[in-house]
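**Q** Mind folding the following:
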Amino acid sequence: MRIGLLGTGPWAQRVHAPALADHPEVRFAGVWGRRREAAAALADAHGTAVFDTPEALFAAVDAVAIALPPDVQAPLAIRAAEAGRHLLLDKPVALAPEEAAELLAAAERAAVVGRVFFTLRHHPTIADWIAEQAATGGWFTAHARWLGAVFTSDSPYAASPWRRAKGALWDVGPHLLSVLLPALGEVERLTAVGGAADTVHLVLRHAGGATSSAELSLSAPPAAAEVSLELRGTAGVTRLPDFPAGPRVAFGRAIDELLAEAAGAGAGAGAAGAGTGSGGAGLPPCDLAFGLRVVRLLALAEESLRTGRTVVVAD
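**A** Have a look, this model is predicted:
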């Protein structure tokens, strides 16, 4: 499959481009970026072409991977879908539920495959662990922490305008939701409370009565940074395992999933909102429909932050 890349920032450089270049079943067919010199440098580093417009890249590929801010990603992904190109997107797929819904509708109309990269859900060790917990069931509560030091360190993502504007809720919140939803079920009610800087505390009530809580931040002091998640239930206590393999390995799994689903779609099975699972057997796919559900929950959490009220999640 010929896959082109939209985006040239640190995430594209460190994860997307090398994973596409190294994948044995992919031809890394080119790069487009908002700064041509950056796109040319990234293309040269991986022996591929640079394109002057997104449409020129669309015409030369079968699928696009996008490593751009979500408010830039969504309209470009819609244009790519309308051009008949499969989609491998980053989380969150958009910053507004309406735009995420428009993206899903465009992919369905064009009958193209849309997949969303969630680092935890596509990491082989973590995906298998999530699938095991979903199959075990009986969990009555969970607690998670994603306390990052992006804004308090020399992280290459510290200057990201969209992260500065939207904070941990929109950056790392999708990762936690990608674990909590398959393990505990859909969210029925949620409350969000703001803390220091971009810190957010979430309390979620899931279908069936389970509850979960989470602390999210990109502004933790480096010495206080932590990523953890534990589930408690009839089977006892289980904790998110360590994941030493980096995001490049996980992105390679996301590429595998896109290839498999696109092959199925070509045979008449699967589309933007249906198909095979992500990583662990039995998990629902990280497709555009799942991406839309995550964006809706993040928008409702933002509403709860703004109003100070618990929000009921509509069907």
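**Q** make it CA atoms for all contacts and neighbour counts henceforth
**A** Will do.
**Q** Residues contacting stretch 168-185, please?
**A** For stretch 168-185, contacts defined as Cα atoms under 8 Å, 6 or more residues apart in numbering pick out 91-92, 118-121, 130-131, 133-134, 137, 139-140, 144, 146, 163, 187, 198-200, 206-208, 210-212, 216-218, 283-284, 294, 298.
**Q** Please disregard the earlier target; I meant stretch 232-249.
**A** Contacts for stretch 232-249 (Cα under 8 Å, 6+ apart): 14-16, 18-19, 119, 123, 125-126, 129, 136-142, 228-231.
**Q** Could you also give me the structure for this next sequence, so I can compare it with the first?
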Amino acid sequence: MRVGLLGTGPWARSTHGPALAAHPGVEFTGVWGRRPEAAASVAALFGTRAYDDADALIADVDAVAVALPPAFQAPLAARAARAGRHLLLDKPLAATVEDARAVADAVDAAGVTSLVFFTLRFADGSARWIEEQAEAGRRTGGWFTGRADWYGAVFSAEASPYADSPWRREKGGLWDVGPHALSVLLPVLGDATEVRAARGPGDAVQLTLRHDSGASSTSLLTLTAPPPAAGVAVEFRGTPGVAAYPEGLTGSATDAMERAVDALLAGVPHPCDARFGLRVTEILAQAEAALD
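**A** Below you'll find the model as predicted:
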């Protein structure tokens, strides 16, 4: 499959590019970025071609992988879908519900494959653990509560590659790491029927959900945690007992991206498609409205 990359930032260099360049089923056709010099640099790094026009790259490929801020990703993804291109997208899908819905609608109308790269849903160990908890809930009558906390230190740790990200500074942990939390909670506890949110220190948001299974969940989401406090904590409690996410289970993001590329090549429906990305965006927007 001919795949082009839209985006040239740290995530494109460290995750998308290596996975696309190494995958035996992919012809890494080229790179486009908002800055031509950055596109040339990434293209040289992976031995491919730099494009100065996004539509020209879209015209030359079967699929696009996108590593752009959500406000830029959504319109380009919708254009690529309308052109009949498969999509490997990043989270969050869009900065607004309207833009996310436009992507999902374009995917449905074109009949193309879409995947949103929620890292834990594609890393082998974590994906298997999430499915095990979902199955445990189905088998025993359900979980009582869940918790998914993401303590990022993007803006408090030294030398973070994402510290200069304008959209992360604007949207904070709710929109950057919130999708990770929701990608774990929703498949295990069910869709969110109620959304509440409160502000904490820095950019921290305390998110509380009621799920259609009857369970409730909480998430503490931040990019400004003190570095010694950074980390992830996921836990479910209920009839099956207590299930805590094991440390070190996720593996590398590049390995997870390679599994996402495998899923794209398979061309079969995946739970983390553009419709799921839209649902996550809707919940984030509800939480943001609750804060306001």
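**Q** Got a ChimeraX select line for the buried ones in the contacts of stretch 168-185 of structure 1?
**A** Command for ChimeraX, covering only those of those found buried under the criterion 16 or more other Cα atoms under 10 Å:
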select :91,92,118,119,120,121,130,131,133,134,139,140,144,146,163,187,198,199,200,206,210,211,212,216,217,218,283,284,294,298
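**Q** Counting only helices, which of the contacts of stretch 168-185 of structure 1 make the cut?
**A** When these are checked against helices (DSSP state H), the matches are 119, 120, 121, 130, 131, 133, 134, 163, 294, 298.
**Q** Out of those, the closest to residue 193 of structure 1 would be?
**A** Nearest to residue 193 of structure 1 out of these is residue 298 (Cα to Cα; 12.9 Å).
**Q** Map the closest one onto structure 2.
**A** Using TM-score structural alignment, the partner of residue 298 of structure 1 in structure 2 is residue 284.
**Q** ditto for residue 157 of structure 1
**A** Aligned against structure 2 - with TM-score structural alignment as the criterion - residue 157 of structure 1 pairs with residue 162.
**Q** Report the buried members of the contacts of stretch 232-249 of structure 1.
**A** 15-16, 18-19, 119, 123, 125-126, 129, 138-142, 228-229, 231.
**Q** in structure 1, what residue sits furthest out from the centroid?
**A** residue 234 (30.0 Å; Cα atoms, centre = their mean).
**Q** measure the counterpart of that residue in structure 2 to residue 149 of structure 2 for me?
**A** Residue correspondence to structure 2 (TM-score structural alignment): residue 234 of structure 1 is matched to residue 239. Residue 239 of structure 2 is 22 Å from residue 149 of structure 2, where distance means Cα to Cα, to the nearest Å.
**Q** Equivalent analysis for residue 61 of structure 2, please.
**A** Applying Cα to Cα, the value for residue 61 of structure 2 to residue 149 of structure 2 is 38 Å.
**Q** what's the residue nearest in space to the middle of structure 2 in contact with, if anything?
**A** With distances taken as Cα atoms, centre = their mean, the residue of structure 2 nearest its centroid is residue 91 (3.0 Å). Applying Cα under 8 Å, 6+ apart to residue 91 of structure 2 gives the contacts 70, 116, 117, 118, 176, 179, 277.
**Q** So the first one sits against residue 94, correct?
**A** Going back to what we said before, that points to residue 70 of structure 2. Yes - using Cα atoms under 8 Å, residue 70 of structure 2 is in contact with residue 94, at 4.4 Å.
**Q** So these two - more neighbours on which side?
**A** residue 94 (27 against 22; other Cα atoms under 10 Å).
**Q** The more buried one corresponds to which position in structure 1?
**A** So, by TM-score structural alignment, residue 94 of structure 2 is matched to residue 94.
**Q** Double-check that that match belongs to a strand.
**A** No - secondary structure of residue 94 of structure 1, determined by DSSP: H, G, I helix; E, B strand; the rest coil: coil, with no strand assignment.
**Q** Report the separation between the match of residue 298 of structure 1 and residue 214 of structure 2.
**A** Counting by Cα to Cα - residue 284 of structure 2 and residue 214 of structure 2 are separated by 20 Å.
**Q** Residue 25 of structure 2 now?
**A** Shown here: residue 25 of structure 2 relative to residue 214 of structure 2, a distance of 43 Å by Cα to Cα.
**Q** And for residue 226 of structure 2, the neighbour number?
**A** For residue 226 of structure 2, using other Cα under 10 Å, the count is 14.
**Q** Just to check, it is in contact with residue 154?
**A** No - distance between residue 226 of structure 2 and residue 154: 9.6 Å, which falls outside the contact criterion (Cα under 8 Å).
**Q** hmm, back to that, looking at the ones in helices among the contacts of stretch 168-185 of structure 1, which is nearest residue 33 of structure 1?
**A** residue 163 (19.1 Å).
**Q** Spit out the contact partners of the closest one.
**A** So residue 163 of structure 1 contacts 170, 171 (Cα under 8 Å, 6+ apart).
**Q** Per the alignment, residue 85 of structure 1 pairs with which residue of structure 2?
**A** In structure 2, the residue paired with residue 85 of structure 1 is residue 85, using TM-score structural alignment.
**Q** Ignoring the adjacent residues along the chain, who's closest to that match?
**A** residue 63 (4.8 Å; Cα to Cα, 6 or more residues apart in numbering).
**Q** likewise residue 46 of structure 1?
**A** Distances taken as Cα to Cα, 6+ apart place residue 21 nearest to residue 46 of structure 1, at 6.5 Å, with adjacent residues excluded.
**Q** so the helix or strand harbouring that neighbour corresponds to what in structure 2?
**A** In this assignment (DSSP states H and E), residue 21 of structure 1 forms part of helix 17-22. Helix 17-22 of structure 1 corresponds to residues 17-22 in structure 2, going by TM-score structural alignment.
**Q** roughly how far is the matching stretch from the heart of the chain?
**A** In terms of Cα atoms, centre = their mean, to the nearest Å, the gap separating the centre of stretch 17-22 of structure 2 from the centre of its chain is 18 Å.
**Q** Average offset of it relative to structure 1?
**A** Compared with structure 1 after the fit, stretch 17-22 of structure 2 shows a mean deviation of 0.4 Å (mean Cα distance after the TM-score superposition for structure 1).
**Q** Is there a neighbour count for the residue nearest to residue 133 of structure 2 when sequence neighbours are not counted? I'd like the number.
**A** Computed as Cα to Cα, 6+ apart, the closest residue to residue 133 of structure 2 that is not its neighbour in sequence is residue 188, at 6.2 Å. Using other Cα under 10 Å, residue 188 of structure 2 has 25 other residues around it.
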